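K.L.:
no letters, just coordinates:
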């Protein structure tokens, strides 16, 4: 670790002296791109983070949003927390521990808001699936996520997995967490009052993860898997489970004034940010920290990123009770200092063994002698990093170069592509039923978890005696990005990703509530890379605003660059929506009913753009990105209404792989589809990937047409059958016919390759 010369000059000017080694390391980590967002913060104001449901927006460990009452539409008493985190570099160096500790970190972000974690969503990005190294990373990452999530008892209910050659040298692991809290339980990371104690609860501190924040702010070197291993943390999910339950008791007993998870930059990062947010300072005695390794020095204690640790602000009279609860759950507990109205200071007294070691080298250290290793203004430490002003180049618009491919070959190739094939191999390793809230699990357009809350309203107007009733809200969750889209057109692709996630929740009958994002990019010092990153920020922000969906928090991960080159600009969006109740139309068709396609602009104009499609990725071509619907907000709202109608039998979003893949995914062994594709361009109609489309199987097609009148085009494609076969015709006759068993075999690519 080393502080850049230009940053050192600013620090020296502020302090009026040279920084101590501990201060220099602390500034180097907290002023890194990973913590300070020096290249991205100037762009993030594009996001609209406010709204009537938003309780806590960006800047805390997680965002907090009020759930609407399912009957009145007003803000209810229940809050959900939303957070998302990247653990990209660690997952390349050590796939298992890198991914596992990403889960642990985002769960602790949830705890620090006074919330109980109820659901996880992971979005994963790897190099080409036919590369052995990509499979090795995939297997290790999935094992790490499943091990940690399953052990702590938090279900993984949603997510995505994508493969693209430009992730070969730098995979992405983005994990989101949803939690539950309410106004009385809500805690923030804003220190409250001088004189309150700072209490560290959780695992003992070791030497793992040193310099993790600075490591995450650099390009991955060719030898990263060996040389950067010490920067990767090691997780202990069983300790995390104890911490979850202990945190619940602390919150229920109102013992916490503020809280911060120990993540990037360890204790130094968490404690300094906590007091800085309150405009305060702290006095910390580092040797008080409970440690698991002998003779740790001040710098190691300050910056180690050992997992499963929380920093709490506690009033003096509650310290003993906090210690009792920690002991009850077999967790370490240290009172490490207190909140002050001065600087952020850390002192350290060497142990007897350390003094003996110093004496052997000729240095003198007396018992009781305390060194001041950090003495800085907390706000300057957290907010003083200068922002970067970087040049950006506009990405080139691809020229049209369409391959000629036999349609049946195209269908089998695209349906069996790892990007569009079933992700069952991934999600079957996750426990998505634990917690008994999961109403719709992974493998559908969006997951739904049940939120049950008591209401003071009587069960009916006739019940004069009153009494509580239970109101049920379904919380729909969708998470993911589309590397092919944003590699082709960063701005348009990011707009499409926002619409795609909103369409996913609408297909389950939910309307968007809020979102968090994880913005992943390469080295921002390269103008072309920074131009692509700027495009995904603007595109995502614009579409979320059009959908009236506030982006209430997120994470930025840059320098995802390696000897293989930069990653595609990747804006993962985790979006939640709500609905009354938690029943939802299935994805698969029933054996009888009319099939409609809504929202397809290409069919209306008889002009299809295949840019960003899996078809072109498989067959080596290029094209412009498709145009999006003109009224995306109205389309999403209408789709949610139609999905909840009694006459609706099935709904499925149309996106990755196009109409051909969506049709193939809807058939079963007992229910098939017979459809006709209008127009002369069957390849374009079947494989373009314009988002904002859905297939709706209904008993009342006229009602669907009426609902979408003046909102989006509606085309009748055909009807369901009882033979489990997908039959697709054009105006001249049959194009192809394939049975459910063959489709299932095509879609089993990942499972077949990894067994």
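P.N.:
Received the coordinates, thanks. Being a predicted model, the structure only gives us computed values, none of them experimental. Numbers count the residues shown, from 1 in each chain.
K.L.:
contacts and neighbour counts: CA atoms only from here.
P.N.:
OK.
K.L.:
my guess is residue 555 contacts residue 515, does it?
P.N.:
No: counting by CA atoms under 8 Å, residue 555 does not reach residue 515; the two are 11.9 Å apart.
K.L.:
and those two? Which one has more around it.
P.N.:
Counted by other CA atoms under 10 Å, residue 555 and residue 515 do not tie: residue 515 has more neighbours, with 29 against 20.
K.L.:
that one and residue 631: what is the separation?
P.N.:
20 Å (CA to CA, to the nearest Å).
K.L.:
dump the residue contacts of residue 291.
P.N.:
204, 205, 206 (CA atoms under 8 Å, 6 or more residues apart in numbering).
K.L.:
hold the first one in mind and look at this next one:
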């Protein structure tokens, strides 16, 4: 029997499964207070998914509000859309704009790695599409347990196949990301997905249901039983060590349907027949209807009988909660419905009128002629619970900070120093990732200018002018454990530096904040500190936050992941022909170190790979120095002064030299700066880069650095001897370095 609004009034004390749906007692009581009665089963389903942590941000809202302090002005002008929209939109000049956003699909990707990762890509692509943009590229920051752990052998290949398979089928280049291994991610991998799209200013679309009498149309795939309570519920739960047990909650993706949906939607935009649009993500119809209605100027009526089902046995509650993929909802004037449906038919995309915009402020949903939902949509979509979770500085952090990596033993000889360089190059987090990235198409569409393993992905936007964008994602979670405020700023600084090293001006960020349980005061302190670090850092760098995602409850058996606030940085490059690649290009080029190196080894790759150590304080960010360095790198790219540039981050100067040498098989001969060689090679002091350039350009580059106050030191030259030679210390054959660097992931996945 259908639970109707009438029966809710008639049976006020009927038992309801609110706890099984993830609601707390006080939340259920609040729903009853809002409605003035008990909810129907359908209303309970809607509130449960929309008030979940994943959809409502109920534990993070009070902290995320701080991002407004950064403002909405980029170095190139105001944002066209920012926080609160489906994705941020940035003016990049010449009537062009780009929209970009990053989100998580962590828990579904542990339960079912392939589909969890694939539908994570599909979901973020639809967010970008719903802003009126053509998706043009994706990135995927990934985190796994130890490379040699048995469950990593299950999760990693599945995730990579899901990311690659879905993105490749859509014809979207995968231009960057990260792959990091740490024991805290065992049982709780992180699968973050970023998408970027391009549009003209006038093409911007909003998620609003406006105009009484306008029709509400669902189009795309039919609705099935997959993903019921999927991301919305899974992302609000923790796991135990017994392994996956929630496969029915994971969505199933169809990239070929999504490709049709993309092209169909872009034609609908071009025809001018869409008044408002919303993608179907977490919470399915519950989300699309309540968010469209609450952002509009009226109410909405929906008839669930009109929803096309793959499974006719679904209950109305299941229809509302289903997170079946490749679906969109549009608001269309009555005069445009026929043309809308004809365009969908042309692309073999299902489309059905399921409702209309009505007078008033209610969301009304009927099923089999009975009213099963009658709510104020704002209470579902935007006025959920807000928690100020307790937070406190952990009592264990002082001892952790006192355990400094700077006090660890260092190499006693040049030979030992060289062996440490090899050890770092062959450590899982610094090793070659091509086993993964070769499964992704990085050059489809023909506009990829730089892609993995470069500092940043660079895409051409305008063929006539060469206007382009750069994107980088970064986060060293080890730094964030030691000090989440500084760690978040270091993630911001590294993404900023990576974009600048490619020759692009950094302008705005999106973030994916991955943390443990918000019910743990230690975690909430980490989260709060990371937010403050990003707010202060973005304010100083002038890079507004355009939007993003929070992922809580990333823990297994009570063990929280390392705090992992991933930062995605967008940069603008006026002519992609002037980009700077990371690899040494010409024998005889001067090799120059930019920035100041300090004794900062705590949290470093050296401490991890050589000593299995994590303690001390992370490096100190210097955002003014980052800005100066970026100005030099961007100006040098514009003026054609450099042949390569590589930021210094994980692994310090040593790893940057390894990667720059291996890129094109050219070695380097250098003399280390004065001081401790361990510090010179392995310190991870930020605001540094290593560049190469022709001798004829050196004086101009030196003057540019002096103009911006960036220290530089000529440390060596590019050679074609097939070696990395550090004079008076060691010589490494590139063949040996490459063998160490290429082996770990390839052999683990063999």
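P.N.:
Received the coordinates, thanks. The structure displayed is predicted, hence computed values, not measured ones.
K.L.:
can you pull the TM-score for these?
P.N.:
TM-score of the superposed chains, computed with TM-score structural alignment, normalised by the length of the second structure, equals 0.91; 703 aligned residues with a CA RMSD of 1.6 Å.
K.L.:
hmm, who's touching the helix or strand hosting residue 232 of the second structure?
P.N.:
Using DSSP states H and E, residue 232 of the second structure sits within helix 230-234. For helix 230-234 of the second structure, the external contacting residues (CA under 8 Å, 6+ apart) are 21-22, 49-50, 52-55, 105, 107-108, 249-251, 282-283, 322-323.
K.L.:
in the first structure, which residues correspond to the helix or strand following it?
P.N.:
Downstream of helix 230-234 of the second structure, the first helix or strand assigned by DSSP H and E is helix 255-271. Using TM-score structural alignment, helix 255-271 of the second structure lines up with residues 237-253 of the first structure.
K.L.:
contacting residues around that stretch?
P.N.:
104, 108, 111, 114-116, 148-149, 151-153, 185, 202-203, 256, 308, 322, 325-326, 329-331.
K.L.:
would you write a ChimeraX line that selects the buried entries of these?
P.N.:
The ChimeraX selection below is limited to those of the contacts of stretch 237-253 of the first structure classed as buried (16 or more other CA atoms under 10 Å):
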select :104,108,111,114,115,116,148,149,151,152,153,185,202,203,256,308,322,325,326,329,331
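K.L.:
can you give me the helices in the stretch 551-700 of the first structure?
P.N.:
601-605, 614-619, 632-643, 658-666, 682-687 (DSSP state H, counting those that start in this stretch).
K.L.:
for the fourth one, give me the average deviation versus the second structure.
P.N.:
Spelled out, it's helix 658-666 of the first structure. Mean deviation of helix 658-666 of the first structure relative to the second structure after superposition (mean CA distance after the TM-score superposition for the first structure): 0.8 Å.
K.L.:
on that earlier part again, right, so of the helices of the stretch 551-700 of the first structure, which gets closest to residue 51 of the first structure?
P.N.:
helix 632-643 (15.9 Å; CA to CA).
K.L.:
map residue 179 of the first structure across to the second structure for me.
P.N.:
Aligned partner of residue 179 of the first structure by TM-score structural alignment: residue 197.
K.L.:
how about stretch 607-626 of the second structure, which residues are buried there?
P.N.:
607-610, 613-619, 621, 623, 625-626.
K.L.:
returning to that earlier point: now the helices of the stretch 551-700 of the first structure in CSV, with distance to residue 237 of the first structure?
P.N.:
Compiled in CSV, the helices of the stretch 551-700 of the first structure are given as follows (distance: least, CA to CA, whole Å):
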stretch, distance to residue 237 of the first structure
helix 601-605, 48
helix 614-619, 37
helix 632-643, 38
helix 658-666, 36
helix 682-687, 43
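K.L.:
how about those helices, which one is nearest residue 15 of the first structure?
P.N.:
The nearest among the helices of the stretch 551-700 of the first structure, by CA to CA, is helix 632-643 at 51.3 Å.
K.L.:
now the closest one: which residue numbers in the second structure?
P.N.:
Under TM-score structural alignment, the match for helix 632-643 of the first structure is residues 626-637.
K.L.:
got the contact list for residue 632 of the second structure?
P.N.:
704, 705, 708, 710.
K.L.:
just to revisit the earlier point, just the ones of the contacts of stretch 237-253 of the first structure in helices?
P.N.:
104, 108, 111, 148, 149, 151, 152, 322, 325, 326 (DSSP state H).
K.L.:
specify which member of the residues you listed is nearest to residue 172 of the first structure.
P.N.:
Nearest to residue 172 of the first structure among these, with distances taken as CA to CA, is residue 104, at 16.4 Å.
K.L.:
conserved subset of the contacts of residue 632 of the second structure in the first structure?
P.N.:
On the basis of both residues aligned by TM-score structural alignment, their matches' CA atoms under 8 Å, what survives of these in the first structure is 704, 705.
K.L.:
ok, the contacts of residue 632 of the second structure vs residue 291 of the second structure, which is closest?
P.N.:
For these, the nearest to residue 291 of the second structure is residue 708 (47.6 Å; CA to CA).
K.L.:
I'd like to know how far that closest one sits from residue 625 of the second structure.
P.N.:
9 Å.
K.L.:
got it, and residue 535 of the second structure?
P.N.:
For residue 535 of the second structure relative to residue 625 of the second structure (CA to CA), the value is 18 Å.
K.L.:
got it, and residue 225 of the second structure?
P.N.:
Residue 225 of the second structure is 53 Å from residue 625 of the second structure, by CA to CA.
K.L.:
center of the second structure - which residue?
P.N.:
Geometric centre of the second structure, nearest residue: residue 102, 3.3 Å, by CA atoms, centre = their mean.
K.L.:
not counting sequence-adjacent ones, nearest residue to the aligned residue in the first structure for it?
P.N.:
Using TM-score structural alignment, the equivalent of residue 102 of the second structure in the first structure is residue 84. Once flanking residues are discounted, residue 84 of the first structure sits nearest to residue 176: 4.0 Å by CA to CA, 6 or more residues apart in numbering.
K.L.:
surely that neighbour is within a strand?
P.N.:
Yes: if the criterion is DSSP: H, G, I helix; E, B strand; the rest coil, then residue 176 of the first structure is within a strand.
K.L.:
contacting residues for it?
P.N.:
Contact analysis of residue 176 of the first structure by CA under 8 Å, 6+ apart lists 82, 83, 84, 85, 106, 120, 121, 122, 574.
K.L.:
done for today, thanks.
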